[in-house]
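**Student:** Just to be clear, the model below is a prediction. Sequence and coordinates:
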Amino acid sequence: MTQIDYSENGSRNRGVRGTRLLAGLAYVVAGACLLPMVAVVLAALTGGTDAITHLAETVLPRYTVTTIILVILVAIGTFCIGTGAAWLVTMTRFPGVRLLEIALVLPLAFPAYVLAYAYTFVLDHPGIVQTTLRDVTGWGPRDYWFPEIRSTEGAAVMLILVLYPYVYLLARAAFLQQSATAFLAARALGNNPWLAFRRVSLPMARPAIAGGVLLAIMETIADFGTVSYFGVQTFATGIYTSWFSLGDRAGAAQLALCLLGFALMLAVAERTLRGNAKYHQSGKHHVAHPAANLTGWRALGAFLLCAVPVLFGFVFPVLILVDMGLESEQNLLSDRYMGFIKNSLILAGTAALVTVAAAVSVGFFQRLRPGRASTSAAYLARLGYAVPGGVIAVGLLVPFAAFDNALDAWMRQTFDISTGLLVTGSIWLLVAAYMVRFLAAALGAYEGGQSTVHANMDAAARSLGQTPLGTLRRVHLPILTPSLLTALLIVFVDVMKELPATLIMRPFNFDTLAVQAYRLASDERLEGAAVPSLVILAVGLLPVILICRQIGRR
């Protein structure tokens, strides 16, 4: 019988092995997150100058200008709506404020492309709004002007309506954490509430607000479904067109490199602002802001300013989608749709488990061995949140397609056997893309829970003979169960909504709800697209409900 070594040396050896295993996993995860970016850079640099020269002479200026215009519009819109609503629900009291404080988060459940399908169905030329207008006035199609929904401005409005909650949540948290002393001092010096807000409260909340705006901007440059459906030519649509429609791999890689550079620049700016967002009150005690009671037209104005984003960002789209779904011929219980749901659940569930496991390995290794190596691994693991799904897809397809082709050629030459594409087009490569894309979200949720585990618990577990892996399994994971479930839910929902990476990398004949909605909408079958869109929305409500519960417990 093998004797188990309970001696100090045996425990130390097991601890060393466990630490090495965690280190190996953390470095593998960091390398996987770095691989797409390195592959995009190499593919772009080795693709020659013909492709980028042709792009620069034809579509690159248009992609650049359109992307910048979209970014500017979304930045202004999310800043105004998110900051204004956060200030009103935090610093004032008016009828309905408690309900709106929670409801303002609800549009976060919508993918922007689903919102685009709903409003196109209503506002486009054959939609009910313009049809009713022509019936009432007797005008012909060219007798009046109506805002074009399929435009850069229309895409910006769709993105603003679903992305302003990023700014709202961060701005609201910043306003709640501010002490009222500086604001009251400004009021005592003769500033009215608006001037005191502009000169004192807004500058103090600037890093948090800027962080929310930059998150919205990064989601904007990563968006593919909305701009593609509206025919807006950005870097995201250019990558897909170059890869699939034109078969220009070098051009796609070079466009991906341009988008990657822009995204990483924004990521650095966001991390810098977040790192500087440390404002300490000069007083010893936190003084809560006195809420101003609004009445009359001021209360009505505040209610409308907070209610309009909720109505147009959640209530109206839900009603439109339900009406569209009831009029469609799509059967959600058919074998075909059950296949879409099954594929979506398999991808989302597998990706959530893999991503959270990767986050645990990186986060616990950084806690176990704090230093330059573990910090670098954690930083690389977070880079994926700044990289659009289309860039990650190109960055993974390029090296693994080369590997598959080289392996197939060698097997043919050596054994006269064709291996085909073993990795490219597989579910596991798509899951790897999801892990890279959403690891930062899982890591943030895990680290938020890990901060509540005191270091004395680790010391106590080690003194009782626990190895690092034993400490993780018996101490950390039971305590962190709520945080881990939150991380699983966030990644699950994000994968359900992800479109560009799924569209580019999915296995042959392996469609998901997001792909089905996009395909039906591309064929102008908007009623049919409403059915999978409603399922995606229902799943997306889960993390929003968690956020609303946290707000309700304030």
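**Tutor:** Received, thanks. Residues are numbered from 1 along each chain as shown.
**Student:** Every contact and neighbour count from this point should use C-alpha atoms.
**Tutor:** Will do.
**Student:** what about the longest helix in the protein?
**Tutor:** With secondary structure taken from DSSP state H, the chain has its longest helix at helix 8-45.
**Student:** Tell me the buried residues in that helix?
**Tutor:** Of the residues in helix 8-45, 11-12, 14-15, 18-19, 22-23, 25-30, 32-44 count as buried by neighbour count, 16 or more other C-alpha atoms under 10 Å.
**Student:** got it, and stretch 98-115?
**Tutor:** By neighbour count on 16+ other C-alpha under 10 Å, the buried set for stretch 98-115 is 100-115.
**Student:** also this one, for the comparison:
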Amino acid sequence: MTDVADPNPAAIAWPEPVAVPRRKAGWLAWVALSVSLVLLSPIIAVVAAAFGAGSGTWAHLAATVLPLYVINTVVLVVAVTVGVFVIGTGTAWLVTMCRFPGKRVLEWALILPFAAPAYVIAYAYTDFLQHPGPVQTWLRALTGWGPRDYWFPEIRSLEGAAVVFTLVLYPYVYLLARAAFLQQSACTLEVARTLGRTPWTAFFRVALPMARPAIAVGVSLALMETLADFGTVAHFGVQTFTTGIYRAWFSMGDRVAAAQLSLSLVGVVLVILLTERMQRGGRGFDSGRRFDTLPEYRLEGTRAWLATAACFLPIALGFLLPLIILGRLSYLNAHALFGERYLTLILNSFTLAGCGAFATVLVGLVLAYAARSRPGIQSTIANRLVSLGYAMPGSIIAVGLLIPLTTFDNALDAWMRATLGISTGLLLTGTIAALVFAYMVRFMAVALNTLEASLGKITLSIDEAARTLGAGTGRLLFRVHLPLISGGVLTAALIVFVDILKELPATLIMRPFNFDTLAIQAYRLASDERLAEASTPSLVIMAVGLLPVLLLSRQIARTRPGSGS
């Protein structure tokens, strides 16, 4: 028989408490800081060029077209913000929380426009809606009107660019908003219902505020993509900061003015990001304990079919209709989609996208985890500055990267000639490694924001509990955090993969000799007004981008069992 325990607490052999080590700036913080400085090198080169001696182009731009750049850019930003927020958040809530005809198909099909670059959609709609296009030709044949007897919306306009960007970029918000809704607590939503809240009120008062961080990330990514785009606004003839940068750099030959415009563009993005973070403050958005299934609101009658139409319309306008237009053009011109030329372009595109996505997510994970495990103002500022690369046009990053690379290659070649009498040539410039580095600078915001959002869902009490059990930084990452954020890691990798697949300016400038991609082929043909021929590589870009897009939607659906995917 066991002895009765001594009632004196002092006599009980309590286990020795495990001291929680203080988190000082260790090797991970220094690695993150070093990586951030390396990634900032192209931007630093552009900043340095902005303070150089120009040829007076900036004064000319400020006195003539700079106000137009500002107005067009602001209008475009506001229009795209409203469009992607309404479409992305609304459709994400409908397919997550409601039951209506076609839901199971629409919940993955809503991500399809993400596979198409904005400039490809712009080419398709230009051919479809311009004066000699099929729509206006059919309208004149039906009514007997002449060319000046009617008014028709001009697709090549600021409004047309805003519509194209909205149709293509809303999946950023849809993806992250849907993932946030799937992660929310069913208990919280049920409590709102028991308190008399309607589904509509529960959405605005409960679900939307809890999903705000994810939605804000999606909107900011869409805005940075809009600000950095060149192909769409140039094709539509809309003068923005980006077109001004290209004109100053390549037409006027003034890199100083182009760099100054680039800094102005980055300033706009910085204001957007800081405003959102200041409004959010230090408030948390943890939804608490999650159940296996979310409550679904069954829609019937007119409401059900309106929900189906609301989810189908973005898919039809952002993917299906452009696909039909491009398919028709390619079929009429009898282009071989699976010829040897296009198989080589596909292989080149996949190689660059795969290497770039792997490297970007790997480095992004280091930066995001360093900011979480070693929080401080330095890591926060470093991560925000690194994210600014997404707002800069790819050509500016490419040229900013070429400055240090060519300087290093020329210095090494001169030293080897003087020392050993041999020439090393260009070792880094014009290589796949240099191009992958440019992709990392360009798309680090995509990976970093997604990884930070995933890590932010893990409460700090889990970290402290693991540290009290003796887990170090590396073990905590691989044994605890990575399994919990595996979906976020895959999401970041697939988004970066598709973005690189569609990237044009950086690839055009920095690719190895005779190393073409699908995006380059489409741009070359479209710039020569050979839109029918450009339809073939454009179709392949959309087709190749479908696989990661579908895998991405499937992965998000798996983040909650019983979600109805």
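**Tutor:** Arrived safely, thanks for sending. All of these numbers come straight from a predicted model, not from anything done at the bench.
**Student:** which helices and strands sit right next to the longest helix of structure 1?
**Tutor:** helix 249-276, helix 335-368, helix 372-382, helix 389-415, helix 427-450, helix 468-471 (3 or more C-alpha pairs under 8 Å, 6 or more residues apart in numbering; DSSP states H and E).
**Student:** would CSV of these with mean neighbour count be doable?
**Tutor:** Formatted as CSV, the helices and strands packed on helix 8-45 of structure 1 follow (neighbours: other C-alpha atoms under 10 Å):
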stretch, mean neighbour count
helix 249-276, 20
helix 335-368, 21
helix 372-382, 19
helix 389-415, 19
helix 427-450, 23
helix 468-471, 19
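**Student:** any chance of the ones you listed in TSV, plus distance to residue 135 of structure 1?
**Tutor:** Below are the helices and strands packed on helix 8-45 of structure 1 laid out as TSV (distance: least, C-alpha to C-alpha, whole Å):
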stretch	distance to residue 135 of structure 1
helix 249-276	45
helix 335-368	38
helix 372-382	54
helix 389-415	43
helix 427-450	48
helix 468-471	71
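**Student:** so which of those gets nearest residue 533 of structure 1?
**Tutor:** Of all these, it is helix 335-368 that lies closest to residue 533 of structure 1, at 11.7 Å by C-alpha to C-alpha.
**Student:** mean deviation of that closest one from structure 2?
**Tutor:** Superposed on structure 2, helix 335-368 of structure 1 shows a mean distance of 4.0 Å to its aligned residues (mean C-alpha distance after the TM-score superposition for structure 1).
**Student:** before we move on, the earlier item: ok, which of the helices and strands packed on helix 8-45 of structure 1 comes nearest residue 527 of structure 1?
**Tutor:** Closest to residue 527 of structure 1 of these, according to C-alpha to C-alpha: helix 335-368, at 15.0 Å.
**Student:** Measure how that closest one sits relative to helix 8-45, angle-wise.
**Tutor:** 120 degrees (axes from the mean of the first three to the mean of the last three C-alpha atoms, to 10 degrees).
**Student:** Mind checking the helices and strands packed on helix 8-45 of structure 1 for the one nearest to residue 486 of structure 1?
**Tutor:** Across the helices and strands packed on helix 8-45 of structure 1, closest to residue 486 of structure 1 is helix 427-450 (C-alpha to C-alpha), at 6.9 Å.
**Student:** So which elements touch the closest one?
**Tutor:** Judged by 3+ C-alpha pairs under 8 Å, 6+ apart, the packing partners of helix 427-450 of structure 1 are helix 8-45, helix 335-368, helix 372-382, helix 389-415, helix 481-497, helix 500-505.
**Student:** Relative to the whole chain's centre, how far out is whatever helix or strand comes next after it?
**Tutor:** Sequence-wise, the next helix or strand downstream of helix 427-450 of structure 1 (DSSP states H and E) is helix 455-463. The chain centroid and the centroid of helix 455-463 of structure 1 are separated by 36 Å under C-alpha atoms, centre = their mean, to the nearest Å.
**Student:** Which strands and helices lie in contact with helix 455-463 of structure 1?
**Tutor:** Counting by 3+ C-alpha pairs under 8 Å, 6+ apart, helix 455-463 of structure 1 packs on helix 468-471.
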